[in-house]
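A.B. asks: With the input below, show me the fold.
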Amino acid sequence: MTGTGRTVGVEEELMLVGHDGAPIARAQDVIGSARPDDGPLEYELMEEQIETATPPRSSLEDIAAAIREGRAGAQAAAERHDARIAALATSPLALAGTTVGKLRYLLARAEFGLTAREQLTSGCHVHVSVADDAEGVAVLDRISPWLAPLLALSANSPYWMGDDSGYASFRSQVWARWHTAGPTRRFGSPEAYHDAVKSLVATGTILDEGMVYFDARLSARYPTVEIRVADVCLSADTATLLAALARALVETAARARDTPAPDVPVEILRTALWRAGRSGLKDDLVDPRTWRPAPAHDVVGALVAHVREALVDQGDLDTVTELLGGLWASGGGAARQRAWAAESDGDLAAVARRAAEATLA
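C.D. replies: Sure, this is the predicted structure:
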């Protein structure tokens, strides 16, 4: 499966906020009354958020349109209950989230305590089609060095409980509290991957296979690799860029499956992810070519160079270049949120309101 045969689907977790910018617990109302033309809407752990999912699409133009349609449908559903959607990976305002009153979520809250109670965080998950589990595991073993730059590109959660966290993506810090979250070792075969998942479930420390929260994993529902490392992107353009780069990473890795996969220690991968969450696009990242610090612009350039052939074959290179230019000009989601806070004398409710507007821009 090469070039135009590889499809992409994008899942976005979106915050529900009131017109004052504060998160609002309306998920059951919004989803319960959703109409077919709102698109598929799903629950997340908290009542203050919902999830959209695009159908699998091949062309980047169609992927971009599906992301925007998903956001518009979610907004239409939210408006019926006096709420808005906001592509915020964490709430700028302090809030104790409300766990959705469904058995699985209530069990998670009881079992995992504060880790579950404080998981009002929103990510973006990109599903890229693969031929089978063998190709999927070959991809997982080869994309891990490049996941940290994807986090940096998406970073959109500088605020936590009403304070500036000092991070571009504090969601990545909160999410890392889950004991199955983060980067993984090299598996080598589908059997080794599935044995690892079964072993985690057998420990009894997670509810089920759905709680295997690897940064990239084989989807349990679809024939895809699911890349889960990113914050939900403030801009639909950034989400489109993320989808294009994720597909190109998968394609590049699949083409290299007959060559040895890099054997990078998990502790190095985890440290690179921490650096990406801390810095975003502002400062140095860890360069996957050397595992030494390098300016974010150089590391992102190295990512594009790494997947350039796949981008060219897919016809995505020009669009990716244009979208990257826009991202560098804006500074990304975290930088935009901080700029809005400065413009409003630290009014974080105003930040949330402007994020809601940017979500649909």
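
A.B. asks: Going by C-alpha atoms from here, please, whenever you check contacts or count neighbours.
C.D. replies: Fine.

A.B. asks: so where's the longest strand in the chain?
C.D. replies: Identified as the longest strand of the chain according to DSSP state E is strand 8-17.

A.B. asks: what's in contact with it?
C.D. replies: Identification of contacts with strand 8-17 by CA atoms under 8 Å, 6 or more residues apart in numbering yields 23-27, 44, 48-58, 63, 67, 78, 83-89, 91, 122-129, 232, 243, 247, 352.

A.B. asks: and the residues you listed, which of them are in helices?
C.D. replies: Among the contacts of strand 8-17, DSSP state H puts A27, I63, I67, A78, A243, R247, A352 in helices.

A.B. asks: Save those residues as TSV, and put in neighbour count too.
C.D. replies: Formatted as TSV, those follow (neighbours: other CA atoms under 10 Å):
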residue	neighbour count
A27	28
I63	24
I67	22
A78	25
A243	26
R247	28
A352	29
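
A.B. asks: and which of the residues you listed is nearest L269?
C.D. replies: R247 (20.4 Å; CA to CA).

A.B. asks: Columns distance to A272 on top of the ones in helices among the contacts of strand 8-17, output as CSV?
C.D. replies: Converted to CSV, the ones in helices among the contacts of strand 8-17 look like this (distance: CA to CA, whole Å):
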residue, distance to A272
A27, 34
I63, 29
I67, 28
A78, 37
A243, 21
R247, 21
A352, 29
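
A.B. asks: Excluding chain neighbours, what is closest to R338?
C.D. replies: For R338, ignoring the flanking residues on the chain, the nearest one in space by CA to CA, 6 or more residues apart in numbering is P158 at 7.5 Å.

A.B. asks: What about the one you found, how many residues nearby?
C.D. replies: The local packing of P158 (other CA atoms under 10 Å) involves 28 other residues.

A.B. asks: For it, give its distance to R336.
C.D. replies: Going from P158 to R336 by CA to CA, to the nearest Å gives 10 Å.

A.B. asks: Please generate a structure for the following sequence too, so the two can be compared:
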Amino acid sequence: MRSVGVEEELLLVNAESGVPLTVATQAIARAETEDGETIDHELQQQQIETDTAPTTEMSVLADEIDSWRRTAIDGARRAGARVVASGTPVLRAERRVDEDPRYQRMVKHFGLTATEQLTCACHVHVSVESRDESVAVLDRIRGWTPILTAMSANSPFWHGTDTGYASFRSQALQRWPSAGPQSIFGSAAEYDELIESMLRTGVILDEAMVYFDSRLSAHYPTVEIRVADVCSDARDTVLIAALCRAIVDMAAQQWQDDVPPNPVSPTLVRLATWKSGRFGLEGDLLDPQTFEPRPAREVVDGLVELVEPSLAASGDLDFVRDEIGRLFENGTGATRQRRVLEKTGSLSDVSAYVARVTAGQDD
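C.D. replies: Alright, predicted model coming up:
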């Protein structure tokens, strides 16, 4: 069974106002773990990143996510802040890039794109058996990943403004020149050749700046799926992780069975991602096989039906069905954020609500 690991990028905010705080260094220094592992810095000093160990069990992954969130919350509290799992800040923030030399090079090279970037994603790593299998998977999951953007949508606000999007993070990310859906590679050699060509242009600074929707990890034998917003509710995170594994499993089996990838244009995949980011689950999505609009529930149920053998083999089928039912009943993170604003009229209340959900104190 394939292992799964999750990286979560989290915001640090003022405990009372909800305004992002530049205290990442202090929060990281004051976060304590039993085994000495640490929370990581991110681009901005108002955010941190956690990274779970790989596991084959979704229940273990859920425990890992909860543990890392508690560690982050404790470190943030000691630094005078709260942790908010939202894809973008609810309230306006004065961004301050971390002092790490790599991040400072990015600011010098990319200017306002880097300086203004304050978004938080959930990246899911799924184990693969070889680089050939990895690239075969990338070629076959391109049309399916926009569904994950819709399901995880949790960034309706951008520095105090309702953007009209369910996932504005997915829009802000497109400012980077290497972001978005990739073409079909065909082989590991062609993937490597493209990355080397990208580096030779000097446009991106290093391989870590390959911001494809999905890519090969530079450090682990995994495919990294990068399209999801960080989810306020950890149950949504585990649901996304379970579906990522099933999608990778499905794609790997298609490759073994000599089923060719869908030759859909990256332009159509980009349009599917836009539609997912714009509406989340509150409208139509583009069907990943026809790229025509269909009701979101039908598209999500179609994905589950397609990956049902993988979900059944891993023991995740009932969990995924139940969590999808909950998600459609309660709404995405974006829907829930807007619901709080409609009820209270206060963006600070929205931030406080997301902080409670992040800590498992609300739903």
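
A.B. asks: one step back: I figured the residue nearest to R338 of the first structure was touching S165, is that so?
C.D. replies: Yes: contact criterion CA atoms under 8 Å: P158 of the first structure and S165 qualify, at 5.7 Å.

A.B. asks: so which helix or strand takes in R270 of the first structure?
C.D. replies: Here R270 of the first structure, judged by DSSP states H and E, is contained in helix 266-279.

A.B. asks: how far is that helix from where the chain is centred?
C.D. replies: Computed by CA atoms, centre = their mean, to the nearest Å, the chain-centroid distance of helix 266-279 of the first structure equals 15 Å.

A.B. asks: Output the contacting helices and strands for it.
C.D. replies: Here helix 266-279 of the first structure touches helix 147-154, helix 171-175, strand 284-287, going by 3 or more CA pairs under 8 Å, 6 or more residues apart in numbering; DSSP states H and E.

A.B. asks: among these, which is the most enclosed?
C.D. replies: Each of those was scored by mean neighbour count; the highest is helix 147-154, a mean of 28, by mean count of other CA atoms under 10 Å.

A.B. asks: Over in the second structure, find the residue span the helix or strand just after it aligns onto.
C.D. replies: Per DSSP H and E, the first helix or strand lying C-terminal to helix 147-154 of the first structure is strand 159-160. Mapping strand 159-160 of the first structure onto the second structure (TM-score structural alignment) gives residues 157-158.

A.B. asks: what do you get for stretch 102-118 of the first structure?
C.D. replies: Per the alignment by TM-score structural alignment, stretch 102-118 of the first structure matches residues 100-116 in the second structure.

A.B. asks: In that stretch, which residues are buried?
C.D. replies: Neighbour counts over stretch 100-116 of the second structure (16 or more other CA atoms under 10 Å) mark Y103, Q104, M106, V107, F110, T113, A114, T115, E116 as buried.

A.B. asks: for stretch 128-138 of the second structure, same thing?
C.D. replies: Going by neighbour count (16+ other CA under 10 Å), the buried part of stretch 128-138 of the second structure is V128, R131, D132, E133, S134, V135, A136, V137, L138.

A.B. asks: and if you look at stretch 192-201 of the first structure?
C.D. replies: For stretch 192-201 of the first structure, burial by neighbour count (16+ other CA under 10 Å) applies to Y193, V197, L200, V201.

A.B. asks: Can you give me the stretch of the second structure that that stretch aligns onto?
C.D. replies: Mapped onto the second structure using TM-score structural alignment, stretch 192-201 of the first structure spans residues 190-199.

A.B. asks: Show residues contacting that stretch.
C.D. replies: The contact list for stretch 190-199 of the second structure (CA under 8 Å, 6+ apart) reads V135, F185, I204, L205, D206, E207, V210.

A.B. asks: rerun at 10 Å
C.D. replies: Contact with stretch 190-199 of the second structure is made by 131-132, 135, 138, 178, 183-185, 187-189, 200, 204-207, 209-210, 215-216, as judged by CA atoms under 10 Å, 6 or more residues apart in numbering.

A.B. asks: how far is that stretch from where the chain is centred?
C.D. replies: Stretch 190-199 of the second structure has its C-alpha centroid displaced from the chain centroid by 24 Å (CA atoms, centre = their mean).
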